[in-house]
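K.L.:
Predicted structure and sequence below. I'll ask about it afterward.
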Amino acid sequence: MTIGSDLLQRYSGAMVQVFGQPQLVLATGHGCWVTDVDGKRYLDLLSGIAVNALGHGHPALVQAVAKQAEQAIHISNFFTSEPAILLAERLLAISAAPAGSGVFFANSGTEAIEAAIKLSRRTGRTRLVALEGSFHGRSTGAVALTHKAAYREPFEPLIPDVSFVPPNDEAALSAVIDDRTAALFIEPIQGEAGVREVSADYLRLARELTSRHGALLVLDEIQTGIGRTGRWFAHQAAGIVPDAMTLAKGLAGGVPIGALVTFGRRITGLLAAGQHGTTFGGNPLACAAGLAVLDTIEREDLLGNALRVGSILDDLDSLDVAGVAATRGRGLLRAIELSGTPAPAAMAAAREAGFIVNAVTPTALRLAPPLVISEGELTSFVDALPAILEAARSVT
């Protein structure tokens, strides 16, 4: 028995099985590579589901966390810290937020969505609108906005008065947004639905409709934000400004953090003292990590790297790879749609070949590698893909 198989057996006896059986027991990581407990290396093309923006063990992040850990890890929300203030200021700057905007720090994307739901309730309305294919989190509030019935139905009744509309259907959106709507929640690219992009025109219509009817436009940038698409935030390609934005995942490079960004004095003022809070949110350690991530993205031009390296996957459509039907996405958030090969089998074959990818749907693989990935590293996967798909077909 290998070390990994022994640990996986012990996992089954010790953990609540909400994740099913893990694929591997990982031990270490360096750059874009991880190593399991039995010593096998893998190119990490998922980066903790778009979390490890700087890869593994990046010196800037390691040093920032170590330095802050020596000074103060946690201080409670009776106080504040310089890293929290600096990170909030940086987020407002890179999001081009107007005067009077603000940041609430949480510990995860789900918590950021919960804060946004409470923000919407302060409008005096309760009706929420989300998109078909949406995924906004696993808490009872966030899962009410998540379209997949299998995620919602076991926990009903949930928050009432939630409507779902098809993405990119402008007529359906126009019909559902009215003076009763509290907020519209949109992911600019729906990650869990298979990396499906909402068009710029649709986002602009969403902004126009919500403004006209006094509803909040909440953009969920939990997976798409912090440089993943080659911009700080995916919605910036549409030239719009939301009322609120939720962040998490890549913001602190693997240290747990979430954030709700509110745009403008009126929206920021909806939540008053005592109406929301968190024990660990905005702790100095997570905020120091967040600052290190933003600094490194700027210093190493990782926005540009996301576009340059991500474009390698654009070429897959022209390479005529057997079993690849299409590719989609932007920057370093991509999906490879398969034909004739189940995505779970392709994921397993990729793992056997030394690549970590995600079967995000039954027919699509998701790639969200670290923003520091090189052209050579991603090309090695593209070169291996035909053999991976052939191996997957041979066992199905």
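P.N.:
Structure received.

K.L.:
make it CA atoms for all contacts and neighbour counts henceforth
P.N.:
Noted.

K.L.:
any idea how far residue 76 is from the residue nearest the centre of the chain?
P.N.:
Residue closest to the average C-alpha location in the chain (C-alpha atoms, centre = their mean): residue 223, at 1.5 Å. Residue 223 sits 27 Å away from residue 76, going by C-alpha to C-alpha, to the nearest Å.

K.L.:
Verify the contact between the residue nearest to the centre of the chain and residue 50 for me.
P.N.:
Yes. Between residue 223 and residue 50 there is a contact at 6.2 Å, judged by C-alpha atoms under 8 Å.

K.L.:
then this one, side by side with the first:
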Amino acid sequence: MTDPTISERYVGALMNTFGPPKLALVRGEGAHVWDENGKEYVDFLGGIAVNALGHNHPALVAAVTEQLSTLGHISNFFTSGPQVELAERLLALVPGGETGRVFFANSGTEANEAAFKLTRKTGRTKLVAASGAFHGRTMGALALTSKEAYRAPFEPLPGDVTFVPYGDAEALAAAVTDETAAIVLEPIQGEAGVIVPPAGYLAKAREIADARGALLWLDEVQSGLGRTGRMFAHEDSGVVADIVTLAKGLGGGLPIGACLGLGRAATLFEPGNHGTTFGGNPVACAAGLAVLRTIEEEGLLEHVTVLGQKLRDGLAADPRVSEVSGEGLFIGVVLPEGNTATVAAKALEAGFILNNATPDRIRLVPPLVVTSDDVEALLSAWPAILDQAHEEGRP
């Protein structure tokens, strides 16, 4: 009798929150991973936009190893050099950061929980969010997440949240009142399949927020830190937000999130208003600094811009693709057959990890260090993957 596999052991040991795992992965290098049977895959999901530097990047490994061998966890009764330096670095990068302050958390949903509480400090309780939004799974962040399947089992949810169609400035203006604490938007929606809003939408949201005395909160958890070929997806809009939330790629695989309060939002929290045990610990912050340094030193913003265009153009060249959306390596592929689950399954068989974000949208968020050869390999395999998915779906 053979020993059970990792995947078989998973079923008996972990809560059934995700269903059976697609694979049990055992190691990675760059944008490549290997499963427990030794099969190699090119990972175009990147831990859902988390593994910015891929796997086993020497800069990240060195930074974490050095920090852990020097100072690991210290609690937030104290501070450390990496914590302060990372906060300073983020504020130097974000538009409007010269007036800002940072709260560090452990994840995107925790960064958004902090932001949610920050909006309550305005004295208002109402929020306006967008249909298709995803801001997290904890109760507060879930209240801002529009997907009914996520929300329904846990209602009633906290907060007084109104949802409006994403990208519709008129609907946004009608929903925001003098009682609105904040408008909450993703500059580009990720979970919905990489939806890009119309030009000028964020600027209009800023105008609407200002007219009503509300905060503008931009969730850059998935879109930020190089993913679009810019450090922040909203930076070309000319908009300065009041709150920006970050996570995912910030730690390159280590858990860290950040809530950036800018302008009047920077000083809304007072001692005792919020807290965290692990947030801002030296090891996670050292990882964040390594990611930011590497993006700059390896010219990854330009790399993401050039390679992202190549990938988007190549995917769009197939006539069965009706649209390719996104910027940089933040890509949505629309398949009108509505067979994205089958496409993702066939891609996995072919050695490529893709994500079927919705029934008709594939999401690609590979490591920022994905190579031209990796992209060429997917583009070469793409027609056959679509062929196989189409054949499987035929009656």
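P.N.:
Yep, that arrived. All figures in this text were calculated on a predicted structure; none of them were measured in a lab.

K.L.:
Any idea what the TM-score is?
P.N.:
Here the TM-score for the pair of chains, by TM-score structural alignment, normalised by the length of structure 2, is 0.97; 393 aligned residues with a C-alpha RMSD of 1.4 Å.

K.L.:
that older thread, residues contacting the residue nearest to the centre of structure 1?
P.N.:
Contacts for residue 223 of structure 1 (C-alpha atoms under 8 Å, 6 or more residues apart in numbering) come out as 49-50, 191, 247-250.

K.L.:
which of those residues lies closest to residue 262 of structure 1?
P.N.:
Residue 262 of structure 1 lies nearest to residue 247 out of those, by C-alpha to C-alpha, at 11.4 Å.

K.L.:
what about that closest one, neighbour count?
P.N.:
Residue 247 of structure 1: 29 surrounding residues under other C-alpha atoms under 10 Å.

K.L.:
circling back: any residues in contact with both of residue 223 and residue 50 of structure 1?
P.N.:
Common neighbours of residue 223 of structure 1 and residue 50 (C-alpha under 8 Å, 6+ apart) are 249-250.

K.L.:
Can you give me the end-to-end span of stretch 35-45 of structure 1?
P.N.:
Where stretch 35-45 of structure 1 starts and where it finishes are 13 Å apart, if you go by C-alpha to C-alpha.

K.L.:
residues in structure 2 aligned with that stretch?
P.N.:
Under TM-score structural alignment, the match for stretch 35-45 of structure 1 in structure 2 covers residues 34-44.

K.L.:
From the rest of the structure, what touches the matching stretch?
P.N.:
With C-alpha under 8 Å, 6+ apart as the criterion, stretch 34-44 of structure 2 contacts 6, 23-28, 31-33, 348, 351-354, 364-367, 374.

K.L.:
What of stretch 389-396 of structure 1?
P.N.:
322-323, 340-342, 345-346, 348-349.

K.L.:
again, only using 7 Å
P.N.:
323, 341, 345-346, 349 (C-alpha atoms under 7 Å, 6 or more residues apart in numbering).

K.L.:
If you rank these by neighbours, which is first?
P.N.:
residue 346 (27 neighbours).

K.L.:
on average, how far is the helix ranked longest in structure 1 from the matching bit in structure 2?
P.N.:
Of all the segments of type helix in structure 1, defined by DSSP state H, the longest one is helix 375-394. With mean C-alpha distance after the TM-score superposition for structure 1, helix 375-394 of structure 1 departs from structure 2 by a mean of 1.1 Å once superposed.

K.L.:
I'd like to know how far the closest residue to residue 106 of structure 1 other than its chain neighbours sits from residue 13 of structure 1.
P.N.:
Spatial nearest neighbour of residue 106 of structure 1, excluding adjacent residues (C-alpha to C-alpha, 6 or more residues apart in numbering): residue 281 at 4.0 Å. Using C-alpha to C-alpha, residue 281 of structure 1 is found at 31 Å from residue 13 of structure 1.

K.L.:
Alright, I will stop here.
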